[in-house]
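Trainee: sequence isn't available, so here's the structure alone:
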């Protein structure tokens, strides 16, 4: 099983800055992730929360709930949440960080990820396709 976690403001996909994030919604993204998982023969569970503490708990508890890996879009928490970084580092599951937009081509503050260094990999700027690639990477174990 793969856990897909989306952080702050991703519940506003389709409404928030469509020129940056597109017109598809979080529900569209979650449906696609579940479909991609089904194609690969692995169940995918999607969750979103605007609260850092809830994301931490889901990461900390993921292995106990039978997940084999985590796809994580931390949103703005990417750039400053050492608590999120420590939660990722403090558990054994592989985590792939994903960003819909190319964070390195945006505002300066978005160029630094405090979480990427403790993730298996980072995918940025490929839209929803980045989630598919992250799921594939976790399923393949690469």
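Mentor: Received it, and whenever you're ready, just let me know what you need. Small disclaimer: the values here were computed from a predicted structure and weren't measured. Residues are numbered from 1 along each chain as shown.

Trainee: please make it C-alpha for all contacts and neighbour counts, starting now.
Mentor: Fine.

Trainee: show me the strands in this protein, by range?
Mentor: 2-6, 44-48, 69-73, 95-99, 121-124 (DSSP state E).

Trainee: adding mean neighbour count and distance to residue 31, write those out as CSV.
Mentor: Shown next, in CSV, are these (neighbours: other Cα atoms under 10 Å; distance: least, Cα to Cα, whole Å):
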stretch, mean neighbour count, distance to residue 31
strand 2-6, 23, 11
strand 44-48, 19, 9
strand 69-73, 27, 15
strand 95-99, 27, 17
strand 121-124, 18, 20
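
Trainee: and residue 107, how many neighbours?
Mentor: Residue 107 has 8 neighbouring residues, counting by other Cα atoms under 10 Å.

Trainee: mind checking the longest helix of this structure?
Mentor: Determined from DSSP state H, the single longest helix within the chain is helix 26-40.

Trainee: check it against this one:
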């Protein structure tokens, strides 16, 4: 029987304020609503999903490290830490799990300091500017990554 895949969704600073924070940029959907939609999609696709949000960089790093051996992929919105955190980048690199970076707004159409991601070089990909639906797109992408992992495992098992 195939092992069930697990996705860890990690949300950075101020994501807990979605729905009230700068709605002209981030929209009116709350973080809990996004998570509920992701949970439904995960259940429909037989994937375990867990959520974590923190405003503290060290807690985000700890959660990424805890994913090693516990999760199969990470969907992360590092929020403001995208542009400054070498620690988050190093943690993602250290756990060697497929990670997808999500941003609700199009960071490349915003202030210059927001246009540089410290994280993107160690992720499988980046989804920006699609609002909350970006998380759904990340789930679809992660499912595709999981299918590729399954195919590799099956090929390895047939060679043994």
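Mentor: Perfect, thanks for sending it. All values derive from a computational prediction rather than experimental measurement.

Trainee: ok now the helix or strand containing residue 155 of the second structure, how far from the chain's centre?
Mentor: When elements are assigned from DSSP states H and E, residue 155 of the second structure belongs to helix 133-159. Taking Cα atoms, centre = their mean, to the nearest Å, the mean C-alpha location of helix 133-159 of the second structure is offset from the chain mean by 15 Å.

Trainee: now do the buried residues in it.
Mentor: Across helix 133-159 of the second structure, burial judged by 16 or more other Cα atoms under 10 Å covers 133, 134, 135, 136, 138, 139, 141, 142, 143, 145, 146.

Trainee: next: stretch 99-118 of the second structure.
Mentor: Under the neighbour-count criterion of 16+ other Cα under 10 Å, stretch 99-118 of the second structure has 99, 100, 101, 102, 103, 104, 105, 106, 107, 114, 117, 118 buried.

Trainee: neighbouring contacts of stretch 5-21 of the first structure?
Mentor: With Cα atoms under 8 Å, 6 or more residues apart in numbering as the test, stretch 5-21 of the first structure has contacts from 22-26, 46-52, 55, 70-77, 100-101, 127.

Trainee: would you enumerate the residues in contact with the residue mapped onto residue 64 of the first structure from the second structure?
Mentor: Under the alignment (TM-score structural alignment), residue 64 of the first structure pairs with residue 69 of the second structure. Not one residue lies near residue 69 of the second structure by Cα under 8 Å, 6+ apart.

Trainee: tell me the centre residue of the second structure?
Mentor: By Cα atoms, centre = their mean, the second structure has its centre lying nearest to residue 75, at 1.3 Å.

Trainee: OK, contacts around that residue?
Mentor: Residue 75 of the second structure neighbours (Cα under 8 Å, 6+ apart): 7, 8, 9, 10, 99, 100, 101, 102, 135, 138, 139.

Trainee: make TSV from those residues and add distance to residue 16 of the second structure to it.
Mentor: TSV is the format used below for the contacts of residue 75 of the second structure (distance: Cα to Cα, whole Å):
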residue	distance to residue 16 of the second structure
7	19
8	16
9	13
10	11
99	21
100	19
101	17
102	15
135	15
138	19
139	20
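
Trainee: what's the burial count for residue 44 of the second structure?
Mentor: Other residues near residue 44 of the second structure come to 9 when the count uses other Cα under 10 Å.
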